[in-house]
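Below: sequence and its predicted model.
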Amino acid sequence: MNNHEIDYEIFGDDMQFVQVELDPQETVVAEAGSLMMMDDGIHMETVFGDGSNQGSGLMGKLMGAGKRMLTGESLFMTTFTNEGSGKKHVSFASPYPGKIIPMDLSELGGKLICQKDAFLAAAKGVSVGIAFQRKLGAGFFGGEGFIMQKLEGDGMTFVHAGGTIHKKTLAPGEVVRIDTGCLVAMTSDINYDIEMVKGVKTALFGGEGLFFATLRGPGTVWIQSLPFSRLASRVFAAMPASGGSKDEGGIGGLFNILGGDR
């Protein structure tokens, strides 16, 4: 096994966090800003790139950092190493309501394709790269569909997704079409493409995106019910157009009506 072998436990329901147990000298790598808490004796260090190529020289580090920049992530990641004598724990929290999905890459063929913002943490040695979609034109206009993250290795990795998570296994030749934002992750043996919604009226007035992902089995796919982009758009739509708060018929709104502009 090339990756560090870590134990873990997931706590919570809708706002989950994962607690990773580290033996002496074991290391876990995580996205910057995902730390929740850690025991005394754990050394935290910021690394350039994904942390899996720190011994490959300057060019290897630049390549790893460049891949992360293309996916819209930070150029840096953070490693947490147990430098004590006994077992230590470090915890990472979800960035928004949803679920943390533990993935053992050794059981998934050593490779997983996921949304560019889905990666949360992994055992040291897991490589975080990019997976290009073949049709560049459709990928550019498809938003989430163009560049996805590629996680490679044989250790544990933790992926976060919004809302309820549905795991679907596709038989050979079976096809499913998914909103590009709802696609969380898939195994590398799935044939993946992006298609534009047919029909001008459907595309403009249907209330859905202009593109959807077409996945053909065999393989496994993970789907989220609440993409962060959808959550953010609903929050933005509910914000008042001008300064101040938007009253929705509560006591504050009643006082404003009775008191007038005083």
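Arrived safely, thanks for sending. Numbers count the residues shown, from 1 in each chain.

For the rest of this, base every contact and every neighbour count on C-alpha atoms.
OK.

quick one: F236 is in a helix?
Yes: per DSSP: H, G, I helix; E, B strand; the rest coil, F236 lies within a helix segment.

what about it, how many neighbours?
11 (other C-alpha atoms under 10 Å).

burial of the closest residue in space to V126 that isn't next to it in sequence, as a residue count?
Of all residues not flanking V126 in the chain, G153 sits nearest, at 4.8 Å (C-alpha to C-alpha, 6 or more residues apart in numbering). Other residues within reach of G153, judged by other C-alpha under 10 Å, total 25.

ok, now how distant is G153 from M36?
25 Å (C-alpha to C-alpha, to the nearest Å).

show me the contacts for the residue nearest to V126.
Counting by C-alpha atoms under 8 Å, 6 or more residues apart in numbering, G153 makes contact with N2, N3, L105, S106, G110, K111, G125, V126, S127.

What segments of the stretch 151-262 of the chain are helices?
200-205, 228-238, 251-259 (DSSP state H, counting those that start in this stretch).

also this one, for the comparison:
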Amino acid sequence: MNNHEIDYKLYGDDMQFVEVELDPQETVIAEAGSLMMMEDGIQMETIFGDGAGSSGKGIMGKLMGAGKRVLTGESLFMTTFTNVGSGKKHASFASPYPGKIIPLDLSRYGGKIVCQKDAFLAAAKGVTIGIEFQRKLGAGFFGGEGFIMQKLEGDGMTFVHAGGTIIEKQLRAGETLRVDTGCLVAMTKDVNYDIEMVKGVKTALFGGEGLFFATLKGPGSVWIQSLPFSRLASRVFAAAPQTPGGKSSDEGSIAGGLFNMLGGK
């Protein structure tokens, strides 16, 4: 094992957090801002780069790690939490929006998981958070996640989060699964990821599901989310007040209709 071995426990249902148990000198890395609480005896430190072996890298290595994180839309910095006490200590990390936290032991999945670019939450020290470029133009332009996705490499525990309910699907060799482009959370390294256009002009234009599917071809494991954050955000934005008076256009039209019915002008 090159990674620190950490124990954990998940709490909650739709608003989950993960509690990590650290033995003396064990370390967990996490995205900046994901900490929920930690016990006395845990030392917190902000690091520059991807969080894996940063102390042993030169300045160029650290800059490369930080640059990769900028490309995925993340912060230049990560935070480490190290147990500097004599007994077991606990630190908890919360997901940023309603959904599930998925614990993944990278040693069970060939040492690498590819996931959507904002899915990473926390991991044992030693896990590398890098970038995965989509080699195909179609997947890059229309894949919902763009050309760049995150890759998590190592042999330790890592935690990713996604919206709604999460399901893991096992794909046999040659088996294909079509999913909405925003619903893909993560996949193992051997899964072939591509984009397929919806067939039929009427279905594409009026089906309400977009013009493209993500096609995932096995063998391997894929994780699918029922509620992508982009879908949730678009519904919230559509329902938000759109008029200077603070009411949405729908509310204004209903109120105006009632006012007219009651004899107002």
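In hand now; what should we look at? As the structure is a computational prediction, the values presented were derived from the model and not from experiment.

first vs last residue of stretch 22-30 of structure 2, how far apart are they?
14 Å.

Distance from it to the middle of the chain?
22 Å (C-alpha atoms, centre = their mean, to the nearest Å).

quick one: contacts of the longest helix seen in structure 1?
In structure 1, taking DSSP state H as the definition, the longest helix is helix 57-70. Applying C-alpha under 8 Å, 6+ apart, the external contacts of helix 57-70 of structure 1 come out as F48, G49, D50, N53, Q54, S74, L75, F76, V128, G129, I130, I147.

and in structure 2, which of the contacts of G153 of structure 1 remain?
Among the contacts of G153 of structure 1, the ones still in contact in structure 2 (both residues aligned by TM-score structural alignment, their matches' C-alpha atoms under 8 Å) are N2, N3, L105, S106, G110, K111, G125, V126, S127.

I'd like these laid out as a markdown table, including neighbour count, distance to G84 of structure 1 and secondary structure.
A markdown table is the format used below for these (neighbours: other C-alpha atoms under 10 Å; distance: C-alpha to C-alpha, whole Å; DSSP: H, G, I helix; E, B strand; the rest coil):
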| residue | neighbour count | distance to G84 of structure 1 | secondary structure |
| --- | --- | --- | --- |
| N2 | 11 | 22 | coil |
| N3 | 20 | 20 | coil |
| L105 | 19 | 27 | helix |
| S106 | 15 | 28 | helix |
| G110 | 16 | 30 | coil |
| K111 | 21 | 32 | strand |
| G125 | 23 | 21 | coil |
| V126 | 28 | 23 | coil |
| S127 | 22 | 26 | strand |
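
Which single one of those is nearest to G139 of structure 1?
Set against G139 of structure 1, the nearest of the kept ones among the contacts of G153 of structure 1 by C-alpha to C-alpha is K111 (21.1 Å).

That closest one and K150 of structure 1, how far apart?
Distance, K111 of structure 1 to K150 of structure 1, by C-alpha to C-alpha: 7 Å.

Repeat that for M186 of structure 1.
M186 of structure 1 is 10 Å from K150 of structure 1, by C-alpha to C-alpha.

what touches both of the two?
Counting by C-alpha under 8 Å, 6+ apart, the residues touching both M186 of structure 1 and K150 are L112, I113, C114.

Name the nearest residue to the last one, sequence neighbours excluded.
Read that as C114 of structure 1. Nearest to C114 of structure 1 is A185, by C-alpha to C-alpha, 6+ apart, at 3.9 Å.

what does G85 of structure 2 give?
G41 (5.0 Å).

Near the residue mapped onto that neighbour from structure 1, how many other residues are there?
When structure 1 is aligned by TM-score structural alignment, G41 of structure 2 is paired with G41. The number of residues packed near G41 of structure 1 is 17, by other C-alpha under 10 Å.

Thought N82 was touching G41 of structure 1, still the case?
Yes: contact status for G41 of structure 1 versus N82: in contact at 6.2 Å, counting by C-alpha atoms under 8 Å.

which residues do the two both contact?
K88.

Compare the shared contacts of M186 and K150 of structure 1 and tell me which has the most neighbours.
C114 leads these on contacts (other C-alpha under 10 Å) with 25 neighbours.

how close does that residue sit to M63 of structure 1?
To M63 of structure 1, C114 of structure 1 is 19 Å away according to C-alpha to C-alpha.

cool, and D117 of structure 1?
For D117 of structure 1, the distance to M63 of structure 1 equals 19 Å [C-alpha to C-alpha].

aligned partner of K57 of structure 2 in structure 1?
Aligned partner of K57 of structure 2 by TM-score structural alignment: S56.

W223 of structure 2 now?
So, by TM-score structural alignment, W223 of structure 2 is matched to W222.

How about that match, nearest residue that isn't a chain neighbour?
K167 (4.6 Å).

Contact partners for that neighbour?
Contacts of K167 of structure 1 by C-alpha under 8 Å, 6+ apart are T220, V221, W222, I223.

With G140 of structure 2 instead?
G140 of structure 2 touches Q134, G146, F147, I148, counting by C-alpha under 8 Å, 6+ apart.

and it, which of the three is it?
helix.

same question, H4 of structure 1
Note that with three-state DSSP, the state of H4 of structure 1 is coil.

So what does it match up with in structure 2?
Under the alignment (TM-score structural alignment), H4 of structure 1 pairs with H4 in structure 2.

The residue nearest in space to the middle of structure 2 and S86 of structure 2, how far apart?
In structure 2, the centroid-proximal residue (C-alpha atoms, centre = their mean) is A119; its distance is 1.2 Å. A119 of structure 2 sits 33 Å away from S86 of structure 2, going by C-alpha to C-alpha.

Report how many residues lie close to the closest residue to Y8 of structure 2 other than its chain neighbours.
Nearest in space to Y8 of structure 2, with sequence neighbours left out and distances taken as C-alpha to C-alpha, 6+ apart, is V20 at 4.3 Å. Residues near V20 of structure 2, counting by other C-alpha under 10 Å, number 22.

pretty sure V20 of structure 2 is in contact with H90, am I right?
Yes: at 5.5 Å, V20 of structure 2 and H90 qualify as touching, with contact defined as C-alpha under 8 Å.

re earlier: check contacts around the residue nearest to the centre of structure 2.
A119 of structure 2 neighbours (C-alpha under 8 Å, 6+ apart): V160, H161, A162, V185.

now with 6 Å?
Taking C-alpha atoms under 6 Å, 6 or more residues apart in numbering, we find A119 of structure 2 in contact with V160, H161.

Equivalent analysis for G252 of structure 2, please.
No contacts exist for G252 of structure 2 under C-alpha under 6 Å, 6+ apart.
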